[in-house]
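*Asks:* I need the structure of the sequence given here:
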Amino acid sequence: MGFLVQFVVFMLFPWFLSVRAEENYSSQHCDFPAIFNFGDSNSDTGCMAAAFYPEVLPYGETFFHEPVGRASDGRLIIDFIAQHLGFPFLSAYINSIGTSYRHGANFAAGSSTIRRQKRTVFEGGTPFTFEIQVAQFNQFKARTRKFFNQDAQGKNSFRGHFPRPEDFAKAIYTFDIGQNDIAAAINKVDTEDSHAVISDIVDYFENQVQTLLGLGARTFWIHNTGPIGCLPVAMPVHNAMNTTPGAGYLDQNGCINYQNDMAREFNKKLKNTVVKLRVQFPDASLIYVDMFSAKYELISNANKEGFVDPSGICCGYHQDGYHLYCGNKAIINGKEIFADTCDDPSKYISWDGVHYTEAANHWIANRILNGSFSDPPLSIAHSCRAQ
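*Replies:* Predicted coordinates:
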């Protein structure tokens, strides 16, 4: 018996030391001085509103009580990330009125894609691709350094408005982009090789992350894309379909299977790329966050979590194939329709059929920030220490 006990102790002792080391390791919080965010409308805090047409009510009604450039009734996941890390909300990079970039900047823009698209802004495209966002960041970093050098010579005083030059290497870089690329690929699924397209999208993403690594970024918090087949505006219940969807078209939550499968393929290739970059850049920390699973968990358990059916849309008119988006008016079947909001947005997952409500964003943020959906499984506050 004594030998058996010694053997067990011998086998478990290394494991015990590793657990203790991990506990000590994870107790060390990262001292992030700033956040730099890249993405699409899921994390745009005012870029498109500043560049083109501002949001109108009821956008922003729940938390801000006015439109603030966010595609939601309130806060986005990036807002909850900033709050969790003790920062103010991120200002959009091109929003010049009343902004401060002391703790970072947001380069995300609605409709943005990883790859360049042929569509114009008026066709739903955007000039603010991932490549452009990275170029904007590069300019921001260079001009910030210039201002600080001038300040040291007594020419300017910008220290209270911009990150310090040394903050860029210590900052956390967050990403939520790719959904619009997948949507574009879905629209061309019959005319393009979707597998090749998805591989190309991920390659473009990798190139831009490598550019940021070359510019000194070292901590990356990378969201994969969500279950695009679960966006209510695409569900058959909100579209005029002459036939009932065939077997296998929808899953148990009413989501479109083939669209989610494309998102899953993108996510798998994205994760492989993140793993590859970790090997190439061992001094960097690259966290892969499974947003798909977090969002799908909410959709699957909507009623249990206090939400209405996940196909429900709080703001907008989506009936019989007519899509009138939140805050707009139109004549439909001879009747003037105003796409107003629901009585209680906190009960809905979907705000406008495409974007999430503040309540849903808050629920998702609470699930991802502690590292439950991360690889490696570190909370965002410890994400600088992944390697």
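
*Asks:* alpha carbons only for contacts and neighbour counts from here, please
*Replies:* Noted.

*Asks:* now do the strands in the stretch 51-200 of the chain.
*Replies:* Ranges of strands in the stretch 51-200 of the chain, per DSSP state E, counting those that start in this stretch, are 104-106, 172-176.

*Asks:* which of the ones you listed is buried the deepest?
*Replies:* strand 104-106 (a mean of 27; mean count of other CA atoms under 10 Å).

*Asks:* and for it, what's in contact with it?
*Replies:* 34-38, 44-45, 90-93, 162-163 (CA atoms under 8 Å, 6 or more residues apart in numbering).

*Asks:* before we move on, what about stretch 356-372?
*Replies:* Contacts of stretch 356-372 (CA under 8 Å, 6+ apart): 62, 72-77, 80-81, 289, 291, 294-295, 298, 345-351, 373-374, 377-381.

*Asks:* go with 6 Å
*Replies:* Residues outside stretch 356-372 that contact it (CA atoms under 6 Å, 6 or more residues apart in numbering): 72-77, 346, 349-351, 377-380.

*Asks:* next up, for comparison:
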Amino acid sequence: MGILFMLQHFRVVVIVAFFVVLCGAKCEYEGIFNFGDSNSDTGGFWWAFPEAPPPNGMTYFKRPVGRASDGRLMIDFIAERIGVPFVSPYLKSVGSDYRHGANYATLASTVLLPQTSLFVSGLSPFALPIQLNQMKHFKAQVDQLYSQGSYVLPPPDIFGKSLYTFYIGQNDFTSDLAKTGIEGVKPRLPLVISQITDTIKELYKLGGRTFLVQNLAPIGCYPAFLVQLPHDDKDIDQFGCMISYNNAVVEYNIMLHDALNQTRQELPDAKVIYVDSHKALLELFQHPTSHGLKYVTVACCGNGGGPYNYNPKVFCGNTKLVNGQNLTALACEDPENYVSWDGIHVTEAASKIVVDSIFGDGFTDPPFEIHCS
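*Replies:* Model prediction:
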């Protein structure tokens, strides 16, 4: 009798567990509105311009899907964590589903408006002020069209029930760094931060109440910048990263943290969260084996050879004629062992570790967690 009861009880537990997995837990946030650059672009740039070539997407999607990675990005893991589908790019005209938010990020985006065209500077025309305008237009369309029975738009109350995520500013920091040096970049950084906080205040007016702002990554550890930015051996730390550039990033992050604290005081009923992605990524670069990784300052996808496997003339997935030879930047066979995907962006493995970290203890200010039932 006891064994029979235990078997029946076990069967009930299995059935309940099955339906919990099948239906998924309901979380307090019903959508994501994302603002950013290639670190969180889920395909916006590649719907405006040519498609990202293979081997991008090789790990998870098995094909290119507009992400500068072998697989999922941090924004994808955040979506999984709150139980919503991957966020559709705002610029994707076919096959998008905006019932759980929209992604305005595009590769090469900046916070400040670029002063020249994409074909001159390499910077996206979809800077943060443009992304904000797209968001305002999106909300206006939702308010107007949802009652007409749209199958791809969210209900109007989504704007107060969503996460507003920011992962942007890296291109403002790095785009002229090789030309002007750190001192040449510093004067515009307060303008970058001011634009971010002003955008948060505008989104607050649209109904946004929870804002997650990721700080800048330790670019001094990235293969592309180790190849392209001037430095000497004295500027390299024990982990192979450039000290001066990483210190400059830390200065920016401190300013961003202070500005977000001030914004929080101005919006007392909002959650304005500083997300220390820098801390999580630096941990990966300094102690990769503690997280199951092996390679840090070398790109998985590249054709540079040498210590970094990065060639600025031949980017991941491309073939170019260099010095009379056709060179192709190919991917490694084990991206799950790398921090860096292509020299500028991180792998899916690294993205997952970072997201797991930032939703743990000590990576957000104030402390932040997502409640699911």
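
*Asks:* quick revisit: as TSV, the contacts of stretch 356-372 of structure 1 with neighbour count would be great.
*Replies:* As requested, these are arranged in TSV below (neighbours: other CA atoms under 10 Å):
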residue	neighbour count
72	30
73	30
74	27
75	25
76	26
77	22
346	19
349	31
350	31
351	29
377	17
378	21
379	20
380	23
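
*Asks:* of those residues, which is the nearest to residue 238 of structure 1?
*Replies:* Ranked by distance to residue 238 of structure 1 (CA to CA), the contacts of stretch 356-372 of structure 1 are led by residue 350 at 13.1 Å.

*Asks:* one step back: okay, the contacts of strand 104-106 of structure 1 in JSON lines with distance to residue 15 of structure 1 and neighbour count next?
*Replies:* JSON lines is the format used below for the contacts of strand 104-106 of structure 1 (distance: CA to CA, whole Å; neighbours: other CA atoms under 10 Å):
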{"residue": "34", "distance to residue 15 of structure 1": "36", "neighbour count": "25"}
{"residue": "35", "distance to residue 15 of structure 1": "35", "neighbour count": "26"}
{"residue": "36", "distance to residue 15 of structure 1": "37", "neighbour count": "22"}
{"residue": "37", "distance to residue 15 of structure 1": "37", "neighbour count": "27"}
{"residue": "38", "distance to residue 15 of structure 1": "39", "neighbour count": "23"}
{"residue": "44", "distance to residue 15 of structure 1": "44", "neighbour count": "29"}
{"residue": "45", "distance to residue 15 of structure 1": "45", "neighbour count": "30"}
{"residue": "90", "distance to residue 15 of structure 1": "41", "neighbour count": "28"}
{"residue": "91", "distance to residue 15 of structure 1": "45", "neighbour count": "23"}
{"residue": "92", "distance to residue 15 of structure 1": "46", "neighbour count": "26"}
{"residue": "93", "distance to residue 15 of structure 1": "47", "neighbour count": "25"}
{"residue": "162", "distance to residue 15 of structure 1": "45", "neighbour count": "22"}
{"residue": "163", "distance to residue 15 of structure 1": "42", "neighbour count": "24"}
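
*Asks:* map residue 33 of structure 1 across to structure 2 for me.
*Replies:* Here residue 33 of structure 1 is matched to residue 30 in structure 2, going by TM-score structural alignment.

*Asks:* quick check: the gap between the counterpart of residue 368 of structure 1 in structure 2 and residue 192 of structure 2.
*Replies:* In structure 2, residue 368 of structure 1 lines up with residue 358, judged by TM-score structural alignment. As judged by CA to CA, to the nearest Å, residue 358 of structure 2 and residue 192 of structure 2 stand 23 Å apart.

*Asks:* show me where the stretch 151-300 of structure 1 has helices.
*Replies:* 167-170, 179-187, 194-214, 257-280, 291-300 (DSSP state H, counting those that start in this stretch).

*Asks:* state the distance from residue 142 of structure 1 to residue 149 of structure 1.
*Replies:* For residue 142 of structure 1, the distance to residue 149 of structure 1 - CA to CA - is 11 Å.

*Asks:* ok, now residue 357 of structure 1?
*Replies:* 43 Å.

*Asks:* and these two? Which one has more around it.
*Replies:* residue 357 (29 against 14; other CA atoms under 10 Å).

*Asks:* contacting residues around the residue lying closest to the more buried one once chain neighbours are set aside?
*Replies:* Excluding the flanking residues, the one nearest residue 357 of structure 1 by CA to CA, 6 or more residues apart in numbering is residue 351, at 4.6 Å. Going by CA under 6 Å, 6+ apart, residue 351 of structure 1 touches 313, 314, 315, 357.
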